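Chemist: Predicted model, plus sequence, below.
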Amino acid sequence: MIINIIAKELNVRPQQVSAAVQLIDEGSTIPFIARYRKEVTDGLDDTQLRTLDTRLTYLRELDDRRQSILKSIKEQDKLTPELEREILDADSKTRLEDLYLPFKRKRRTKGQIAIEAGIEPLADLLWTQPENTPEDAAQSYIDEEKGFADTKAVLDGARAILMERMAEDANLLEKVRTYLTANAELVSKMVDGQEQAGEKFKDYFDHHEALTKVPSHRALAMLRGRNEGFLQLSINADPTQEEGARGSYCEIIIANHYGITLGSQPADLWRKQVISWTWRIKILMHMETELMGGLKERSENEAIDVFATNLKDLLMAAPAGLKTTLGLDPGLRTGTKVAVVDATGKVLATDTIYPNQPHNQIAKSAQIIEALIKQHNVDLIAIGNGTASRETDAFVGNLLKDAGLSTAKIIVSEAGASVYSASELAAKEFPDLDVSIRGAVSIARRLQDPLAELVKIDPKAIGVGQYQHDVSQSQLAKKLDAVIEDCVNAVGVDVNTASPALLTRVAGLSATIAQNIVDYRDENGRFENRTTLKKVARLGPKAFEQCAGFLRVMNGKNPLDASAVHPEAYPVVKTIAEKNGKAIDAIIGNTEFLRSVAANDYISADFGLPTVTDIIKELDKPGRDPRPEFKTATFADGVNTVSDLELGMVLEGVVSNVANFGAFVDIGVHQDGLVHISALSDTFVSDPREVVKAGDIVKVKVMEVDVQRKRIALSMRLNDKPGEDNRPQRQSNKPQQRNERSQAPRQQRNNDVGGGAMGGAFAAAFAKAKK
């Protein structure tokens, strides 16, 4: 059953899902299955496999809960064939729990007490035969000893019985849930007296929005406002009704569900009260909690997906490559930290210079940097983009010009560098280096290879998330770990230079085995082939199967060890070479020859067409890096702070973060500007990721600047004019575009509420909360 459900959701054959599930249960990793078991799963890719794995876990948990519920109801001797069928057919945890509601063990309720007092027949009588007068019918049920001393108490007991019965009717709850999901509105109001203290949430002091249309960033902002005591959130079940109207359409749903027609019969007023109270006291509260929980879960999932997408783009950013790099971690009073690393990332030299205020030791600092460049043949200079970044950039530019040096300088994001510097991992890697110097090393290395360096840092410290502190931390960690794993294995890892942190992300390797690889390397020297990995402590046959294809041995004894061809498939390469009378190293990179090779000629019982095709492609460009070519943005000279910006300026920048409502761009002024979704393109954009991704180099126009609040509105439509409404007509009318207020990633780490970056250029897309 589970296999068929997942197959239908993925629109693939059940056999593909079954094969993947078997591999997962046997301990195979997603990267390994996606890359080296294509014929087994008939080509399921890593995205499909991740979805499959997530749904497999959910559905198995659902099935475990189903069996637990069936067992519980059986033990109560209340399981009917009809109920059993409904439980077996339940396709969600919500539906399952609805069906279980009447059978949950609970504290004695008013309804149960009334049933024990023998009042249930009265409840049924009045509910099904309204011609009876409630007060008259209740007379015979008065029993002072049981707590029902008068007709009012008796009728209250009868009402409690019916209310509890209806509130536990799974089919009724499903009907109400369906209606509310489609029609309900989320209402946000300011808590009385919190106007000033909760000013950052002012866009939500009187906010109404269709529940199904609330985007994740707004939902999470409102939920945070509620958690901090500034907002009250509720569900309006009938947004089309005038305020103050009595009754709800949900009461009609309840009446219709039970075939109740209310007229002028003696018990109808009482029955109407039962329905009204059931809705307002029982079902509404239950549904409000559930729908709020569903909104939070959906919003968290979307926010996690945004974070994951941005992280993947950042990790897969172009590496500068194997070049000697000088890293600068800029500072003012405490100076600028300097570190030179060789092409493999090994630290060659460190220092501290004071070219900026208040020291202004420009000449001495220039002398130190020039000497380091010449002594170590530095190819690149990486400058962190934090405090004093632009001043340091200008200093380095003047130094290179005066010294006649051609060394390239690049501004590099230093997000998370300080976190890494103070980490246990950094202390173990650089026990003799000061914490501040470690940051300069990290900045240099992340220019050489962003992926290899950023895996050492907690992803949440990198600053590409959206409301990352408001989402489930376990789910976030699981998703981000999967992204890192996929990125690392897509690129491949040099086993002779990789850090333990990087090796840990390789399919099949644990932190312990990764450290054992490094320890073996330190004790025995570099690995000359993949086979030697089998000598590493605790790296058994299964781990070797999973990791071998993703680990590279550069310049080793076997040229195939530097490729993505898995050792288990080396016989295929050997056969190709032998059948064509060539040596293996003669066919690697031989495009002309490989184009003439027919994959079908080398299919066997062990290796199908997908694997053979991949092998031939890999032989053509062995160890090919899937990341793009290295490029850098050029920040404008003289534009160092927000106050240097002028309306209409066209600047080059780097996309630092992408949210549902737009993209943040680093233009070199220590404060990222926001390109609202409506200003990303001349055509309608439903998702900013259709246009940009983190790390992209883009040209933007300055549309509005708020120096005091440090907010910058930008546009990628270079024909836009500041101060005018430049929005595409279709986009300006979308309800999702209201209340998009957020701050740049650096601000988000401190105050991740989503404040708002003005927007006069977009008809106040940021300031007009409900446009």
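Modeler: Received it, and whenever you're ready, just let me know what you need.
Chemist: From now on I want contacts and neighbour counts done on CA atoms only, so please keep to that.
Modeler: Will do.
Chemist: what's the following helix or strand after the lengthiest helix in the chain?
Modeler: Taking DSSP state H as the criterion, the chain has its longest helix at helix 284-315. Where DSSP states H and E defines the elements, the next helix or strand beyond helix 284-315 is strand 325-329.
Chemist: putting a second one here so we can go through both:
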Amino acid sequence: EAEGELRLFLGGGPDEAGFEQRLLGAFEAAALTVPDSPGAELLLQSARIALKGQVRSAIEGEVHHALREAADQAAAQAFAEGVRRRLLEPPFGPRPVLGVEPGPRGRAAAVVDASGAGVASAPFDIGSEDDRRRTLEALLDLVRAHAVEAVAVGDGASGREIEVMLRRGLKAASLGVPVVLVTAAGVAGWSTSDAAQSELPEREVPVRMAISIARRLQDPLAELVKVPPRALGAGHFPHDVAGPTLQRALEEAVETAVHAVGVNLNTASPALLAQVCGIGPGLASAIVEHRARNGPFPSRRALLEVPGLTAEIAGQAIGFLRVPGGEQPLDATGVHPERYAALEACAARLAKGLDELLGPGAEQVRQDAGVRQEVGVADLDDVVRELESEGRDPRGAFVPFAFRDDILKLEDLRPGMVCPGVISHVASFGAFVDVGVDHDGLVHVSRLGERASRGARERLRPGDRVQVRVVKVDVEKRQVSLALGTEAPVRKPAKRQPRPQAPPRPSRPRVSEGAAPSKAKTKADERRPRRPAVATVGPDRRPTAGAKPPPVGSRQPAFNNPFAVLASLRNPPKRQKS
């Protein structure tokens, strides 16, 4: 609407007079109970002036406001869903990763160990062919020296070019290390923030960015929560959405993602701990300081030793905190400590340890009558589900993804190409897909194939990996039209049905010369409309049987027949002399 592509009118265009007449007619029917009263015309004139001057504009404003609120809510939910899906991407895990940030602030590479700490870094350049060769050799040396298991490349400027260069170089060197393109959204702003300076004080800005890129592959949730969710760019045009509406949706999306995964109490950063229910930035910093002074937390119960953290706050947050490998096996799961007593009693009845109730042993808890009675049937399924998971990450296993190496820019796309892509945004009119170029392509709703129904569109989510086919490329407008699937739909010619033959028309009898025509009726005659016979109306307004029709001037005017009324006025009946 701000760009002039959409205009809103109430009832039609601004010059449509019929809409106002209909409104005035409805008002007249409802308000003028006595149409012939002296104030009827004044009331109608007042309504006409009020409608044109104030009422219509006020109604249009209310409708526009309601539609804008609905649009903002839908856009905020779509943007928040994109952020949530980005936070919940499967992690590569605590393994050595090489992070490469080819951003405009300087190109740098950094290696992080399994804990995410930076262990080595090096600047690089790809300006000339010699620079590319030296850069590739230096990066391969880092991979060999630190037993790197994956390479993460930021998707900023020159990201695709460096990704393809590294993938080909690693393949030529017989190093089976995957190269993954990760989002660089918000990394530049974070690298210059106070939090980044306190976390990595001795690192330069490009190296901080490279370390953050590597960590985003190891654990996207733990690293991306450091960035404001609005800066993650998981959607289109977030600046057009009302600020409070979008902010609430984004905060809810981040909290939902954090609580769904859980937080490792001994490795989480202050930014991640601050998202846990009941824990704010102040308590998060206090937890990290206590951990740095006293070592890792041995159990959830040790959280009460943190200054300022009360039992009430701990009760809210403790169910979302995890302590893997601690004193209490249940601390590695999502089971709340309030249920520990019931599970310990169950283990005693079964003569088993608590660790034997995890995984396959959780089914024994479901069959235990004592646990069912104490926990309740409603919560029993949740407890068993957490025991069965054994604290496993619900985000799933990491599967590397790669775009086509021969497509680096928009000009490389050709109609008919089949490309792997990632859905970046879903709208009511289709889905935007990233195929590895600087502009996302649009899969219109009419090209969703078998998913063209509304229910199928709702199953498409940001982050989904799909195969798309290029339909059209407009280089001047920087637009790409895509279709979901790998093959163009084959349109089968419709089979023409034989035209049904009309039934034979009845033959009319021939009339001989001099003979009277037959009066027999045919079907065609039966279908012809018959003219109504004129009936004479008696005093009781009922037709008089067998009466001859009166002359025109003496006929009574028919009901709702203005022509009959005019005829009676033009030829009034003559009075008979007495």
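Modeler: Everything's here; your move. Nothing here was measured: the structure is a model prediction, and the numbers come from that model.
Chemist: TM-score them against each other, please.
Modeler: The TM-score (TM-score structural alignment, normalised by the length of structure 2) is 0.80; 492 aligned residues with a Cα RMSD of 2.5 Å.
Chemist: Verify the stated contact: A663 of structure 1 with G653.
Modeler: No - with contact defined as Cα atoms under 8 Å, A663 of structure 1 does not count as touching G653 (11.5 Å).
Chemist: who's more crowded, the two?
Modeler: Between A663 of structure 1 and G653, A663 has the larger neighbour count (other Cα atoms under 10 Å), namely 27 against 24.
Chemist: Which residue, other than its chain neighbours, is closest to the more buried one?
Modeler: V675 (5.2 Å; Cα to Cα, 6 or more residues apart in numbering).
Chemist: And the corresponding residue of structure 2 for that neighbour, how close does it get to F401 of structure 2?
Modeler: Structural alignment (TM-score structural alignment) places V675 of structure 1 against V443 in structure 2. Distance from V443 of structure 2 to F401 of structure 2, counting by Cα to Cα, to the nearest Å: 20 Å.
Chemist: And L566 of structure 2, by the same measure?
Modeler: As defined by Cα to Cα, L566 of structure 2 lies at a distance of 85 Å from F401 of structure 2.
Chemist: follow-up on the earlier one: the match of V675 of structure 1 belongs to a strand?
Modeler: Yes - with DSSP: H, G, I helix; E, B strand; the rest coil as the criterion, V443 of structure 2 is located in a strand.
Chemist: Any buried residues in stretch 404-421 of structure 1, and which?
Modeler: The neighbour-count check on stretch 404-421 of structure 1 (16 or more other Cα atoms under 10 Å) flags 407, 409-421 as buried.
Chemist: Now the two most distant members of those residues.
Modeler: Using Cα to Cα, those reach their maximum pairwise distance at T407 and V419, which is 28.8 Å.
Chemist: Tell me which helix or strand D351 of structure 1 sits in.
Modeler: Using DSSP H and E, D351 of structure 1 maps to strand 347-353.
Chemist: After superposing both structures, state the mean offset of that strand relative to structure 2.
Modeler: With mean Cα distance after the TM-score superposition for structure 1, strand 347-353 of structure 1 departs from structure 2 by a mean of 1.5 Å once superposed.
Chemist: Pull up the aligned stretch in structure 2 for that strand.
Modeler: Per the alignment by TM-score structural alignment, strand 347-353 of structure 1 matches residues 118-124 in structure 2.
Chemist: ok, residues contacting that stretch?
Modeler: Contacting residues not belonging to stretch 118-124 of structure 2 are listed as 107-113, 131, 135, 142, 207, 211 [Cα atoms under 8 Å, 6 or more residues apart in numbering].
Chemist: Now for those: which two are most distant?
Modeler: Using Cα to Cα, the two most remote members of the contacts of stretch 118-124 of structure 2 are D113 and D131, lying 27.0 Å apart.
Chemist: Which one's more surrounded, those two?
Modeler: For D113 of structure 2 versus D131, neighbours defined as other Cα under 10 Å are more numerous around D113 (20 against 13).
Chemist: so who does the more buried one touch?
Modeler: Neighbour list for D113 of structure 2: 94-97, 119 [criterion: Cα under 8 Å, 6+ apart].
Chemist: Compare the residues you listed and tell me which is most surrounded.
Modeler: Counting neighbours by other Cα under 10 Å, V97 comes out on top of the contacts of D113 of structure 2 with 31 neighbours.
Chemist: isn't it right up against V148?
Modeler: Yes - contact criterion Cα under 8 Å: V97 of structure 2 and V148 qualify, at 5.3 Å.
Chemist: overlap in contacts of those two?
Modeler: Residues touching both V97 of structure 2 and V148 by Cα under 8 Å, 6+ apart: V111.
Chemist: What about the buried residues of stretch 404-421 of structure 1, which are in helices?
Modeler: Per DSSP H, those map to helices at 417-421.
Chemist: and the gap between S421 of structure 1 and K428 of structure 1?
Modeler: Distance, S421 of structure 1 to K428 of structure 1, using Cα to Cα: 11 Å.
Chemist: re the thing from before, TSV for the buried residues of stretch 404-421 of structure 1, including distance to I253 of structure 1?
Modeler: Output for those, formatted as TSV (distance: Cα to Cα, whole Å):
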residue	distance to I253 of structure 1
T407	74
K409	68
I410	64
I411	62
V412	59
S413	56
E414	57
A415	53
G416	54
A417	57
S418	58
V419	55
Y420	57
S421	60
